[in-house]
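Peer 1: structure here, sequence nowhere to be found:
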């Protein structure tokens, strides 16, 4: 198989043999791919400084099986993402890495990631865009959180009513949550469905709801980006105290 100048993001990279890189990339039309970038770590390698995570590139590769060979790389959009936005971008990339299969195309998810990274580069507060990314990611892989209708009855969600959500059983109306259920107000569900998390209460409720939906798919292995962020926050707290 030969792919020519496909829009893609590098999600993860690590050294491979003496001078190469092993890449996990997310491409628009071919999904996640494992690629070997031969000679990419040489001081005068042709891809030196180009294969950076979260930068939009155009990549060409060839080969069959689990690993392809990178044959060309061109920059498409240079974005400077810093601070909490950078952690948010790495978090989004790790979710794609964990929750999508290789060679399974998700062009809409690629566009959603592209839009998220553009907002983070513009300095947007990472919280609301990340919640919408989580919402759309779960929907794209077939495990969307029900936001507009109750799961069993099919009744529309009322903004003035209380609801509970369970990742295995869905959404039902009720004010008392059983073990494993997440309580959430109807107006917060409406806000998340509409993509409007300007209200801080709605944003917090969306975070709890989506965290439960993601946890059911991720399993017990923690996300590395979240571990790093928690460690950094503990360090900052110790420095300030």
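Peer 2: Happy to help now that I have it. Everything numeric here is computed off the predicted structure, so don't read it as measured data.

Peer 1: only C-alpha atoms from now on, for both contacts and neighbour counts.
Peer 2: OK.

Peer 1: buried ones in stretch 99-114, by neighbour count?
Peer 2: 100, 102, 105-107, 109-110, 112-114 (16 or more other CA atoms under 10 Å).

Peer 1: which parts of the protein are strands?
Peer 2: Counting by DSSP state E, the chain forms strands over residues 2-16, 20-27, 31-37, 56-62, 67-77, 162-166, 170-173, 182-185, given from the N-terminal end onward.

Peer 1: now tabulate those strands in TSV and tack on distance to residue 141.
Peer 2: Formatted as TSV, the strands of the chain follow (distance: least, CA to CA, whole Å):
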stretch	distance to residue 141
strand 2-16	18
strand 20-27	15
strand 31-37	12
strand 56-62	22
strand 67-77	23
strand 162-166	18
strand 170-173	16
strand 182-185	21
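
Peer 1: putting a second one here so we can go through both:
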């Protein structure tokens, strides 16, 4: 029986025995899956992050076995981007690799990731990263819900709030790290509805939720991204 063809992206790779690579790949149909692929001098450079590939995957029948990848072909590269875009994409890649569990369908998340890779530019990268992070949090069961605050009171656009243990608490003082209720209520709206102020405030919220899920894990790509943005100020 011929195995199904899958479009996929590589999240991580390492050498596995002689002439083989162990890859963590991300597909629409299978989500994140570990596969082994045989390589040679002609094909080894094909297996890089931020490159869309297509191939057949023989899914392992047992939990302790490796799925096999073969008949791989190139589809598209996302490497021809500016440095800030590449850092942003590496950050998205690292988030998926570190946080996503294995072996379940990820149709919506894959679509958002694919859209991010193919459409990011220097004008929209902050917006598209927030869109991707919000969908990833949703996929992880950590979606941001802004109907009510920690006391069960509906979020009010006229008040400001602080993030408290992945919830929101009304704040009577307009402190630096507070977020306006008006921006909070836009979190789950289309990013086209966000103003620059909304983006800045929503970014604070998303960062807090992502940090909570990371549970102290450090992302190399995030540090590079923050350092680069600091130099540009």
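Peer 2: Yep, it's here. Computed from a predicted structure; not experimentally measured.

Peer 1: residue 43 of the first structure is nearest to which of the strands of the first structure?
Peer 2: The stretch from these with the least distance to residue 43 of the first structure (CA to CA) is strand 20-27; that distance is 11.3 Å.

Peer 1: the closest one maps to which residues in the second structure?
Peer 2: Using TM-score structural alignment, strand 20-27 of the first structure corresponds to residues 20-27 of the second structure.

Peer 1: now do the contacts for the most centrally placed residue in the first structure.
Peer 2: When the first structure is reduced to its mean C-alpha position, the nearest residue by CA atoms, centre = their mean turns out to be residue 92, at 2.6 Å. Residues in contact with residue 92 of the first structure (CA atoms under 8 Å, 6 or more residues apart in numbering) are 113, 130, 133.

Peer 1: do the same with residue 129 of the second structure
Peer 2: Residues near residue 129 of the second structure by CA under 8 Å, 6+ apart: 88, 92, 116.

Peer 1: ok, and the closest non-adjacent residue to residue 223 of the first structure?
Peer 2: residue 94 (7.3 Å; CA to CA, 6 or more residues apart in numbering).

Peer 1: residue 188 of the first structure now?
Peer 2: Setting aside the residues directly before and after it, residue 188 of the first structure is nearest to residue 202 in space (CA to CA, 6+ apart), at 4.8 Å.

Peer 1: thinking again about what came up before, can you redo the contacts of residue 129 of the second structure as TSV with distance to residue 171 of the second structure?
Peer 2: TSV is the format used below for those (distance: CA to CA, whole Å):
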residue	distance to residue 171 of the second structure
88	32
92	32
116	34
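
Peer 1: wait, which of the residues you listed is closest to residue 216 of the second structure?
Peer 2: Set against residue 216 of the second structure, the nearest of the contacts of residue 129 of the second structure by CA to CA is residue 92 (17.2 Å).

Peer 1: rewinding a little: wait, which of the strands of the first structure is closest to residue 139 of the first structure?
Peer 2: Closest to residue 139 of the first structure of those is strand 170-173 (CA to CA; 13.4 Å).

Peer 1: which strands and helices sit next to the closest one?
Peer 2: Of the remaining helices and strands, those touching strand 170-173 of the first structure by 3 or more CA pairs under 8 Å, 6 or more residues apart in numbering; DSSP states H and E are strand 162-166.

Peer 1: what lies in contact with the match of strand 20-27 of the first structure?
Peer 2: Residues lying outside stretch 20-27 of the second structure but in contact with it, judged by CA under 8 Å, 6+ apart, are 6-16, 32-39, 97, 106, 110.

Peer 1: weed out the non-buried ones from those residues.
Peer 2: Among those, those buried by neighbour count (16+ other CA under 10 Å) are 6-13, 32-39, 97, 106, 110.

Peer 1: burial measure for residue 1 of the first structure, as a count.
Peer 2: Neighbour count of residue 1 of the first structure, defined by other CA atoms under 10 Å: 8.

Peer 1: ok, it - contacts?
Peer 2: Applying CA under 8 Å, 6+ apart to residue 1 of the first structure gives the contacts 62-64.

Peer 1: which bit of the second structure covers the longest helix along the first structure?
Peer 2: As assigned by DSSP state H, the longest helix anywhere in the first structure is helix 200-218. With TM-score structural alignment applied, helix 200-218 of the first structure matches the range 196-214 in the second structure.

Peer 1: quick one: buried residues of that stretch?
Peer 2: Of the residues in stretch 196-214 of the second structure, those with enough neighbours to count as buried (16+ other CA under 10 Å) are 198-199, 201-203, 205-206, 208-210.

Peer 1: widest-spaced pair of these?
Peer 2: Within these, two members stand farthest from each other by CA to CA: 198 and 210, at 17.9 Å.

Peer 1: mean shift of the longest helix of the first structure relative to the second structure?
Peer 2: Taken over the aligned residues, the distance from helix 200-218 of the first structure to the second structure averages 1.3 Å (mean CA distance after the TM-score superposition for the first structure).

Peer 1: look up the closest residue to residue 197 of the second structure, ignoring the ones flanking it.
Peer 2: residue 183 (7.9 Å).

Peer 1: what's near enough to touch that neighbour?
Peer 2: Applying CA under 8 Å, 6+ apart as the definition, the contact partners of residue 183 of the second structure turn out to be 157, 194, 197-198, 201-202.

Peer 1: mind running it again at 7 Å?
Peer 2: If you count contacts by CA atoms under 7 Å, 6 or more residues apart in numbering, residue 183 of the second structure has them with 198, 201-202.
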